[in-house]
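Colleague: I'd like to go over a predicted model; first the sequence, then the structure.
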Amino acid sequence: MDRLSPSTLHRLPSGVLKPDYDRAAVATGIVHLGLGAFHRGHQAVYTDALLKNDPRWGILGVSLRSRDTRDALQPQAGLYSVTASDGSGQQRRVVGALTGLAVAPDDPAGLLARLADPAVRIVSTTVTEKGYSHDPATGALRADDPDIRHDILNLTHPRSTLGFIVGGLRLRRQQGLPPYAVLACDNLPANGHTLRGLAIAFAELVDRDLARWIADEVHFPSTMVDRIVPATTDVDRDEVRAALGLDDAWPVVTEPFSQWVIEDDFGGDRPAWDASGAQFVRDVAPFELMKLRLLNGAHSTIAYLGYLMGCQTVAAAMAEPELAGLVEDMMREEVTPTLPALGGFDVTAYRAALLQRFRNPALKHLTAQIAMDGSQKLPQRLLGTISDRLARGLPITRLALAVAGWMRYVSGTDEQGQPIALRDPLAVKLRALADDAGPVANRLAPALLSVTPVFGHELPNDPRFARTVEAALDRLFLNGTRATVEQILQNAG
């Protein structure tokens, strides 16, 4: 079967949306670091929709590690399809916003040169929480990270996200060019503020004058991004191939819902993403906190407990009535009271929409995928909520069970005795602690709570937190996940 490409676009079925602009006239105004499925199903779609009226904002998509996406999309001239499905039907479109594809390790100096192009006015990122070389408990730069150590001494050939961002800014400063805005699109608390602090801290280790220039001149708007975009599977490829009549090597399959809230602080020109459905605001923080705690916190809870119950996907986990009830209660009773006022925003309706989205049978969102990198995700998804509730003297029963679910997952063996593949930046340390402690709650819980990059210092020393998590972990070991979820659902106040 022929590939999706500029020469085969005319063969697409009539219901498939195609680029309605001249791709040859599109300039590269954005360099995006982290060319994964989420970016291609979210920010690139918003950008694609505005290129007809403003072709200055094409995207150079950069993979920081893997060549897979570049190799899949290069023969398609950067074209790919996005299928939004909710079980009742599909909406399909072909996105043409990518003006180029690059793999950073293949030519780091060449990528820096692209970052110094005056036409580039935004550098955006979706590199996951672990891609920022920071301590998730404190937000501080991990100066001992091997890539950071390398980049401090070799900023003309960087490896890290921060190395490319700061290296590109240094080159623009040397050439007398204005800086680009840096747009973080990952699930970090105050992601723009956090990335700004990390970039300045990194630059301080390279050149203090450069660090001051970044602090004074570079804008780091914060964002809140929301769309569930599972990893593409071979089944997805087969279904898309049949629907398009063309072979798309790396399609995106997602849900109809999409939200993007952006702090309007670019220091210069920026795309009219609001014309594509995004929302520019003065303060992203309330929206970001709501999403991190409700959606992402619930997602992690579903991932760990659902995986332990034998559910491979989020939809399968939500088909378990007790687990679905526990998650709904956690969102309503324990999470929502910690959220700030959102100026008339209907949080009750938002929670209901989340539950419906989690149940979407068309999305094969693997619990194992969401469970990855838990050490980086727990602080902002669950631990911040727990800290706020403890400060108010409120119970944390369900939230503590979610943390205990992560600990049970880290133990390395599921309830059928099968090994769990722990994929986490701290995997070696976590597994060593778990192996030494064994499946004993009063040994494993204190051992994992001692990992300060995850839990910091205050929470592990709060007996209300430590005791509640240990008790929940003990139940998981003794009674199993299903029985524990049922018991807590029935008894939690």
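Modeller: That came in fine, so what should we check first? As the structure is a computational prediction, the values presented were derived from the model and not from experiment.
Colleague: going by C-alpha atoms from here, please, whenever you check contacts or count neighbours.
Modeller: Noted.
Colleague: how about residue 58: what's its closest non-neighbour residue?
Modeller: Excluding the flanking residues, the one nearest residue 58 by C-alpha to C-alpha, 6 or more residues apart in numbering is residue 28, at 4.4 Å.
Colleague: can you name the residues that contact the one you found?
Modeller: Shown in contact with residue 28 (C-alpha atoms under 8 Å, 6 or more residues apart in numbering): 56-60, 99, 119-120.
Colleague: so how far is residue 82 from it?
Modeller: 21 Å (C-alpha to C-alpha, to the nearest Å).
Colleague: JSON lines for the contacts of residue 28, including secondary structure and distance to residue 87?
Modeller: Shown next, in JSON lines, are the contacts of residue 28 (DSSP: H, G, I helix; E, B strand; the rest coil; distance: C-alpha to C-alpha, whole Å):
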{"residue": "56", "secondary structure": "helix", "distance to residue 87": "36"}
{"residue": "57", "secondary structure": "helix", "distance to residue 87": "33"}
{"residue": "58", "secondary structure": "strand", "distance to residue 87": "32"}
{"residue": "59", "secondary structure": "strand", "distance to residue 87": "31"}
{"residue": "60", "secondary structure": "strand", "distance to residue 87": "33"}
{"residue": "99", "secondary structure": "strand", "distance to residue 87": "32"}
{"residue": "119", "secondary structure": "coil", "distance to residue 87": "42"}
{"residue": "120", "secondary structure": "coil", "distance to residue 87": "39"}
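Colleague: what about versus this one:
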Amino acid sequence: MNTYQLNNKNLTLFKDQVAIPQYNRAEVKTGIVHVGIGGFHRAHQALYTDDLLHQEGNNDWGICGVALLKFDQKIYNTLKEQDGLYTLVVKELDGTLSKRIIGSMVETLFAPENPSKVIEKMASDEVKIITLTITEGGYNYNEATSEFDADNPQILQDIANPLNPITIFGYLTQALKLRKERGLDGITIQSCDNIQGNGHMTQKMLLSYVKMAEPTLVGWIENNVSFPNSMVDRITPATTQNDVEELTKTSGIDDAWPVVCEPFKQWVIEDNFVAGRPAWENVGAQFAKDVVPYEKMKLSLLNAGHSVLGILGALIGYNTIDEVVHNKNIATFLKNYMDKEVTSTLGTLEGVDLEVYKQSLIERFGNINIKDQIDRICSESSAKIPIFILPTVNTQLKNKANIKHAAFVLAAWAVYSLGKNEKGTDLNIKDALKTTLHQKAIAAQQNSTLFLEIETVFGDLRKNDVFVQAFANAYDNIVKKGVEKCVIDINQSI
């Protein structure tokens, strides 16, 4: 099979091998600027938008993808060379692959290379929505204070150098300032990250920054910018070299960075857009008045479930999530965690059968074709745990209810942070707080509760005697017996 580089020029060469965009990309205008062009955005929002562009009358909703960080130069270079095109490969449960080329990203920009160009694009009159996938850690939120981290050196840099920002807040502030000065209409800023109340979080963090950097802009933002909440869901593992080679071999597509994902996808969005929006509901998204209950369900079950499997699996020595969940002892532990500790915190969810949803999660985690790397799931756990697991812990403590499973997972994370699994193999820990975590993990070997002194993660949980005792007991048991024996004991105690 002949091989051709994926780009506009060669696009039609692939039409007999995979589905390709059937709309004229040259006629699509940029109505959305998206910051954070990693795998999840390209498997989710960009796909929904691509579906919509295939329907007549939606040419105003093309995406300009922005790579925000210096670290993102590789993905930017790849997409630039491919004219924003990439292949989406859906790994079905039966092992078959569904492939299509996505064309909704009609522009790409690299923020560190030309900050002013990104600011101008965000301030463009044709842009109605700015969407974000900047990860949980990108919101500069301090768990201990529940406030914006005003002492972050990058934040201070942006305030001192407003036209050469580093953070998303610096870029958004300068773009909104331009929109105000030019008398333009308002705009919607939509988070697509795994944070409960992600719209509320974005609004609070941005306004906190603006009050420091451009205080006269606060009123305009409050009157002209909307921040809809949304719940996003699709398991999207990191692309491997094998994925790249398999695509080339089977389809003749030379795509340097395709995206692989599971078949399931979900997007629930609060209908709060001040400048118009795409009709994403016509391609499978759901608009709702209140998204928060659905977000809480997904974060507390799917995302927390991933962290449970990742941390425990990493210590035992597994490499992928499907391997972990096919360990019946771990799967039972996870199911009991969801049933005994999470479910009671969720309240009523209209149109959702929680038992069916929880069972579907076990099946999705077990998709042997996805091979979601544990390294990816455990990365930036210091930002994920306060969002995915600690809300359940705090609610259960308030209700004087069971926290045994959650305390065990957090104790396992303390052991994980030492940097080796139970076989003595080094763990590849990727976390902004890696050094702090490691130092506290070492201290925890003498007194396990010293790990809880990381306030930005745990807040004041170290002051709760019930939690501290459960954590200390779990830690001691893990050290003495290992993760799997402890899990068996916990399962038998239910």
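Modeller: Thanks, I have it. Keep in mind that this is a model prediction, so the values were computed, not measured.
Colleague: take the contacts of residue 28 of structure 1 and lay them out in JSON lines including distance to residue 375 of structure 1 and neighbour count.
Modeller: As requested, the contacts of residue 28 of structure 1 are exported to JSON lines (distance: C-alpha to C-alpha, whole Å; neighbours: other C-alpha atoms under 10 Å):
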{"residue": "56", "distance to residue 375 of structure 1": "39", "neighbour count": "20"}
{"residue": "57", "distance to residue 375 of structure 1": "35", "neighbour count": "26"}
{"residue": "58", "distance to residue 375 of structure 1": "35", "neighbour count": "26"}
{"residue": "59", "distance to residue 375 of structure 1": "31", "neighbour count": "27"}
{"residue": "60", "distance to residue 375 of structure 1": "31", "neighbour count": "25"}
{"residue": "99", "distance to residue 375 of structure 1": "35", "neighbour count": "21"}
{"residue": "119", "distance to residue 375 of structure 1": "38", "neighbour count": "15"}
{"residue": "120", "distance to residue 375 of structure 1": "34", "neighbour count": "22"}
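Colleague: reformat those residues as TSV; add distance to residue 415 of structure 1.
Modeller: Shown next, in TSV, are these (distance: C-alpha to C-alpha, whole Å):
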residue	distance to residue 415 of structure 1
56	54
57	50
58	48
59	45
60	45
99	48
119	55
120	51
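Colleague: what is the burial count for the counterpart of residue 10 of structure 2 in structure 1?
Modeller: Matched to structure 1 by TM-score structural alignment, residue 10 of structure 2 sits across from residue 8. Residues lying near residue 8 of structure 1 (other C-alpha atoms under 10 Å) number 13.
Colleague: what separates stretch 82-95 of structure 2 from the chain centre, distance-wise?
Modeller: Computed by C-alpha atoms, centre = their mean, to the nearest Å, the chain-centroid distance of stretch 82-95 of structure 2 equals 19 Å.
Colleague: how about residue 380 of structure 2, nearest residue that isn't a chain neighbour?
Modeller: Distance criterion C-alpha to C-alpha, 6+ apart; nearest residue to residue 380 of structure 2, sequence neighbours excluded, is residue 431 at 4.2 Å.
Colleague: counterpart of that neighbour over in structure 1?
Modeller: Checking TM-score structural alignment: residue 431 of structure 2 goes with residue 424.
Colleague: same question, residue 268 of structure 2
Modeller: In structure 1, residue 268 of structure 2 lands on residue 261 (TM-score structural alignment).
Colleague: next, its match: secondary structure please.
Modeller: strand (DSSP: H, G, I helix; E, B strand; the rest coil).
Colleague: wait, doesn't it sit right on residue 283?
Modeller: No. Residue 261 of structure 1 is beyond contact range of residue 283, at 9.2 Å (criterion: C-alpha atoms under 8 Å).
Colleague: looking at the two, which is more packed in?
Modeller: residue 261 (23 against 17).
Colleague: surely residue 323 of structure 2 touches residue 369?
Modeller: No. Counting by C-alpha under 8 Å, residue 369 is not a contact partner of residue 323 of structure 2; they are 11.0 Å apart.
Colleague: who has more neighbours, the two?
Modeller: Neighbour comparison, residue 323 of structure 2 and residue 369: the larger count goes to residue 323, with 20 against 17 (by other C-alpha under 10 Å).
Colleague: for the aligned residue in structure 1 for the more buried one, what are its contacts?
Modeller: The alignment partner of residue 323 of structure 2 in structure 1, by TM-score structural alignment, is residue 316. Contact criterion C-alpha under 8 Å, 6+ apart gives residue 359 as the residues in contact with residue 316 of structure 1.
Colleague: distance of residue 316 of structure 1 relative to residue 420 of structure 1?
Modeller: 19 Å.
Colleague: swap in residue 18 of structure 1?
Modeller: For residue 18 of structure 1, the distance to residue 420 of structure 1 - C-alpha to C-alpha - is 42 Å.
Colleague: the more surrounded of the two?
Modeller: More neighbours surround residue 18 than the other of residue 18 of structure 1 and residue 420, with 18 against 15 (other C-alpha under 10 Å).
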